[in-house]
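Asks: this one's structure only:
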């Protein structure tokens, strides 16, 4: 099992979760953050600090965002398991589903800018 980052993170990428992650398994894509399913140790430190409430334990992922589990896994198909997000830095791509979304979470961005 693992944690999953869902729709509320798209185009926000607050990164509070990145600072809390003790194993550096939260990677940055172009429009969203992604949790590496093999590097995550299921500690849950990321979930309570997410200001957009975008992080869910896999079994608790809302039905309307169930595709985000696949997106989090598929993001790492070509990247593999580099052993920490700091080694790679921000990536210039996203999972195809996320890349094709229209702009998201604009109300949150306006309220926090």
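Replies: Done, it's in. Just so we're clear, the structure is a prediction, and the values are computed from it rather than from any experiment.

Asks: only C-alpha atoms for contact and neighbour calcs from this point on.
Replies: Will do.

Asks: Run through the helices of this structure in chain order.
Replies: Secondary structure of the chain, counting by DSSP state H: helices at 16-20, 67-74, 85-88, 96-99, 106-111.

Asks: and residue 3, which of those is closest to it?
Replies: Nearest of the helices of the chain to residue 3, taken as C-alpha to C-alpha: helix 67-74 at 8.6 Å.

Asks: try this one side by side with the last:
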């Protein structure tokens, strides 16, 4: 099993989860994070830390095979993130907004301060 970051992270990109991850398996895109499924140790400590409630075990219906594949694909090309950062200024406005993937997902890497 692994954990998967899903669409509610898009444009929220809170990094509270990163700070508690014991194996540093989070990777940063321009406007969301992903978890590398081969590095995740299935501890689940990140789940309660996510203000956007965007992290699910891969056995949860919210963690579709498409989200698992997206996490794997982009964890292979985006930079690793190991420290908490400030979320975007409008993150709270985007939290819970449905349908963000089709309009707002960016495949660009993150990491800029």
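Replies: Thanks, I have it. Only a predicted model underlies this, so the values are computations on that prediction, with no experimental measurement involved.

Asks: Residue 61 of structure 1: which of the helices of structure 1 is closest?
Replies: That would be helix 67-74 among those, by C-alpha to C-alpha, at 8.1 Å.

Asks: who touches the residue most central in space within structure 2 in this structure?
Replies: In structure 2, the centroid-proximal residue (C-alpha atoms, centre = their mean) is residue 33; its distance is 3.1 Å. When contacts are counted by C-alpha atoms under 8 Å, 6 or more residues apart in numbering, residue 33 of structure 2 touches 5, 9, 10, 13, 26, 27.

Asks: hmm, try it at 7 Å
Replies: Residue 33 of structure 2 makes contact with 5, 9, 13, 26, 27, according to C-alpha atoms under 7 Å, 6 or more residues apart in numbering.

Asks: Same check on residue 34 of structure 1?
Replies: 5, 26, 27, 28, 72.

Asks: and the residues you listed as TSV, adding neighbour count and distance to residue 100 of structure 1?
Replies: Formatted as TSV, the contacts of residue 34 of structure 1 follow (neighbours: other C-alpha atoms under 10 Å; distance: C-alpha to C-alpha, whole Å):
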residue	neighbour count	distance to residue 100 of structure 1
5	27	17
26	26	21
27	23	19
28	22	17
72	24	15
